[in-house]
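Asks: Dropping the sequence and predicted coords here.
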Amino acid sequence: MSTTDDGTRWIMIDDAIKDFDRYLITGKNASEMTRQCYTRHARAFLNTVAQSAAAVDLEQLSGPQVRSYVTDLGERYAPQSLKLKATALRIFLRFAWMSGQMSSDLTGAVGPVITHRSGKIPKALHLDELVRLLAAPDRRTLGGTRDYALLVLMSRLGLRAGEVGGLRLDDIDWAHAKVRVRVKGGNVLELPIPGDVGSALVEYLQRRPTPTPHREVFLTNYGAPVPMTRGAVTQVVERNARTAGLGMVHAHRLRHSAARAVLVGGGTFEEVGELLGHATRQVTMAYSSFDLASMRPLARPWPVRGQ
């Protein structure tokens, strides 16, 4: 950080993000996935409010400025996405205040983001749409083989984009056809590997570049192979969806598609919750909108007058 003659305290945006990332490690014990998410949203904020292309004076930030930024996000993003961005911004602003980069705590300027789970209906791909999506990758190429394995894994096991990016070779137990997945809250979920998922993974791993120092399953295909980030996994889903003529398909729709497949196949909400690693039954019940017939066992008999 440098101070000019007029009292302006400039800090390079890259340095601010590095400081914030260190705080997330030492002060919050945040996972790598969470750190990537929060630092990405903090950088987007700083890039927007920066007085120059690469530096910012955090002391000059004001409550109305923060509120205006959040309001603008609210016009462009769904409530759940906005809630995540607001959380990351609050944590960054609190860190900047605690570390002395700001003399005022502006976290209150972010304001609450209200979401109503009961009004949020998960949107899944129909079977014909899923077939078209899985047919989109060119499996004659390394990239297509990787994309196909990634898409099958997400649509069958309901993994999030970040969970796919963080999947390691050591997480796959081939002998018992199981895979360990690190999910939200730092928990580890153990899931069975269906035959089509296993075949797709084997096909990709046999063609994956070797040798490589990385133990992550999915690697980039351009330049020196490195582990795929959450954003890179999301881009794979969106790119293949466009190729399939499905328009914009976010990665989370494959998670919803996996849940729908369980219910359509006669599975229970408990099984959906186990597959997706839900912490509570309330979260799983968002999928009740998929199939009303599967709700019948949950309904209590209507009381008969006089009984």
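Replies: All right, it came through fine.
Asks: CA only for contacts and neighbour counts going forward, please
Replies: Will do.
Asks: which strands and helices sit next to the strand or helix carrying Arg22?
Replies: Per DSSP states H and E, Arg22 falls inside helix 13-26. Counting contacts by 3 or more Cα pairs under 8 Å, 6 or more residues apart in numbering; DSSP states H and E, helix 13-26 packs against helix 32-49, helix 79-98.
Asks: structure B:
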Amino acid sequence: MNSKPIDELIQSCLQSLNETSYNREVTMAHKRRFTLLKSFMVIHSKDLYLGEQILSFLKVFKEKERIADKTFFKHSRNLSYFAVRMYHDQIDLHNLNGIAIKEFTSSLKNSKLYVCVSLRHFLNYLYERKLTDIDLRIPLNQIKRKSSIEKLPSVYSLEEIRQMDNAINRSKTIGKRNYAIFLLASRLGLRASDICSLQFGNLDWNRNTIRFEQYKTGQDIELPLLPVVGEAIIDYICYGRPKSQIKTIFLSGIAPFGPVSAANIFAIINEIISKSKVETNSRHHGSHSLRHSLASQLLEQGTPLAVISDSLGHSSSESTMFYLGIDVKGLLACSLEVPLVQEKFYTQKEGGFYE
């Protein structure tokens, strides 16, 4: 068996761990698990044809869904649990069935829900490619997240956003970078994955626009380069960005000055919100909360949903409907007055209510 794919996968996962600031103990623990899985595959390559299919699935899934490295690692980790259990139970594609799936999921504890998400994707992959005769996802249908009250998006007012602006020390090089990043998230609603991959070629200074392919949807989007955003980017490039041939705009603040990751963007914005002393209460305080806040502000200004959908780069307007719940003023304007109950209602049938 050629072990190169599993070596590349392990290296990719470990690199993702380092980039997302996992501590050394966690990284080493997962490295030991991956090494164990690799040894199983090398020694029992014929029996672990299932393991080969997992590797093929992960490669296709990453390219198709354009998932972040951290999410890819989680799916890899979850499916490694499944592969090891199937090895111990001497189960391969030829005898994989619903009973084996149920026995595996019943052995899971706190991680059951998350492992089953990855497993559903993989079992669907097998069924679509006719590697299994039946859809083995069926035993997983009963494993669902406990129903809970749907929460509204976390949003911050315009005044709170201004307070966050003032919390950034723009006299320092790191502050210049962080300010430009914050404006891209709060004024244009860019996702962290798009901010970290933004390149010089995406900026059209003549037309004052930003154009790029969204990492999440794979669709192109063009947004106006607001003066305050453009000036912040220029300030960072001229007086804060380390000298580098790297095409991405935003770099780390310490050597070797590589591109920042989506996790770095989240940490930067989280720190800005924390330093601003804005009361977060139960609200989220990452880059996505700024995206929600922008949508809320546009709704309050009466911006049509179709325009908001285009501005946020949603693949469909259905995604934008999620924000209707935070437009309290708009909802109140649509509400109807409750008619008064006439006095005769209370006196009918000698004051008794109908059963």
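Replies: Ah, there it is. Quantities reported herein were computed from a predicted structural model and do not represent experimental measurements.
Asks: buried ones in the helix holding Arg22 of structure 1?
Replies: When burial is assessed from 16 or more other Cα atoms under 10 Å, helix 13-26 of structure 1 yields the following buried residues: 13, 16-17, 20-21, 23-24.
Asks: and Ala84 of structure 2, that one's in a helix?
Replies: Residue 84 of structure 2: Val, not Ala. Yes - applying DSSP: H, G, I helix; E, B strand; the rest coil, one finds Val84 of structure 2 inside a helix.
Asks: Provide a list of residues in contact with it.
Replies: Leu37 (Cα atoms under 8 Å, 6 or more residues apart in numbering).
Asks: Now check structure 1 for the residue matching Asp235 of structure 2.
Replies: Applying TM-score structural alignment, one finds that Asp235 of structure 2 aligns to Glu203 in structure 1.
Asks: Let me see the ranges of the helices in the stretch 101-250 of structure 1.
Replies: Assigned by DSSP state H, counting those that start in this stretch, the helices in the stretch 101-250 of structure 1 fall at 127-135, 142-157, 161-165, 195-207, 230-243.
Asks: How many neighbouring residues does the match of Asp235 of structure 2 have?
Replies: Counted by other Cα atoms under 10 Å, the residues lying close to Glu203 of structure 1 total 17.
Asks: Can you tell me the closest non-neighbouring residue to it?
Replies: The shortest distance from Glu203 of structure 1 to any non-neighbouring residue, by Cα to Cα, 6 or more residues apart in numbering, is to Thr145 (7.0 Å).
Asks: Now do the same contact list for whichever residue in structure 2 pairs up with that neighbour.
Replies: By TM-score structural alignment, Thr145 of structure 1 lines up with Lys176 in structure 2. Residues in contact with Lys176 of structure 2 (Cα under 8 Å, 6+ apart) are 169-170, 232, 235-236, 240.
Asks: which of those residues tops the neighbour count?
Replies: Going by other Cα under 10 Å, Tyr236 tops the contacts of Lys176 of structure 2 with 24 neighbours.
Asks: For the closest residue to Lys216 of structure 2 other than its chain neighbours, the count of nearby residues, please.
Replies: Closest residue to Lys216 of structure 2 apart from its sequence neighbours, by Cα to Cα, 6+ apart: Arg66 at 6.2 Å. Counted with other Cα under 10 Å, residues neighbouring Arg66 of structure 2 total 16.
Asks: ok so, going back, of the helices and strands packed on helix 13-26 of structure 1, which is nearest Met1 of structure 1?
Replies: Closest of the helices and strands packed on helix 13-26 of structure 1 to Met1 of structure 1 is helix 79-98, at 12.7 Å (criterion: Cα to Cα).
Asks: Straight-line length of stretch 69-85 of structure 1, end to end?
Replies: End-to-end span of stretch 69-85 of structure 1 (Cα to Cα, to the nearest Å): 11 Å.
Asks: Check which residues of it are buried.
Replies: Neighbour counts using 16+ other Cα under 10 Å place 70, 73-74, 79, 82-83, 85 of stretch 69-85 of structure 1 among the buried residues.
Asks: repeat for stretch 10-29 of structure 2
Replies: Buried, per 16+ other Cα under 10 Å, within stretch 10-29 of structure 2: 10, 13-14, 16-17, 19-20, 27.
Asks: which part of structure 1 lines up with that stretch?
Replies: By TM-score structural alignment, stretch 10-29 of structure 2 lines up with nothing in structure 1.
Asks: and that stretch, how far out from the chain's middle?
Replies: Centre-to-centre, stretch 10-29 of structure 2 and its host chain are 19 Å apart (Cα atoms, centre = their mean, to the nearest Å).
Asks: Is it possible to get CSV of the helices of the stretch 101-250 of structure 1 that adds distance to Ala177 of structure 1?
Replies: Shown next, in CSV, are the helices of the stretch 101-250 of structure 1 (distance: least, Cα to Cα, whole Å):
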stretch, distance to Ala177 of structure 1
helix 127-135, 22
helix 142-157, 13
helix 161-165, 17
helix 195-207, 8
helix 230-243, 23
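Asks: any idea how far the spatially most central residue of structure 2 lies from Ser197 of structure 2?
Replies: Centroid-nearest residue in structure 2: Ala68, 7.5 Å away (criterion: Cα atoms, centre = their mean). Counting by Cα to Cα, the gap from Ala68 of structure 2 to Ser197 of structure 2 is 12 Å.
Asks: do His285 of structure 2 as well
Replies: Taken as Cα to Cα, the span from His285 of structure 2 to Ser197 of structure 2 is 21 Å.
Asks: quick check, nearest of the buried residues of stretch 10-29 of structure 2 to Phe72 of structure 2?
Replies: Looking at those and their distance to Phe72 of structure 2, the nearest is Cys13, at 7.9 Å (Cα to Cα).
Asks: what about the residue lying closest to Ile13 of structure 1 once chain neighbours are set aside, neighbour count?
Replies: Nearest residue to Ile13 of structure 1 in three dimensions, chain neighbours excluded: Ala55, at 5.2 Å (Cα to Cα, 6+ apart). Residues contacting Ala55 of structure 1 under the criterion other Cα under 10 Å number 20.
Asks: The nearest residue to Asp196 of structure 1 once chain neighbours are set aside: how many residues sit nearby?
Replies: Leaving aside its chain neighbours, Asp196 of structure 1 sits nearest to Val152 (7.6 Å; criterion: Cα to Cα, 6+ apart). A total of 22 residues lie near Val152 of structure 1 under the criterion other Cα under 10 Å.
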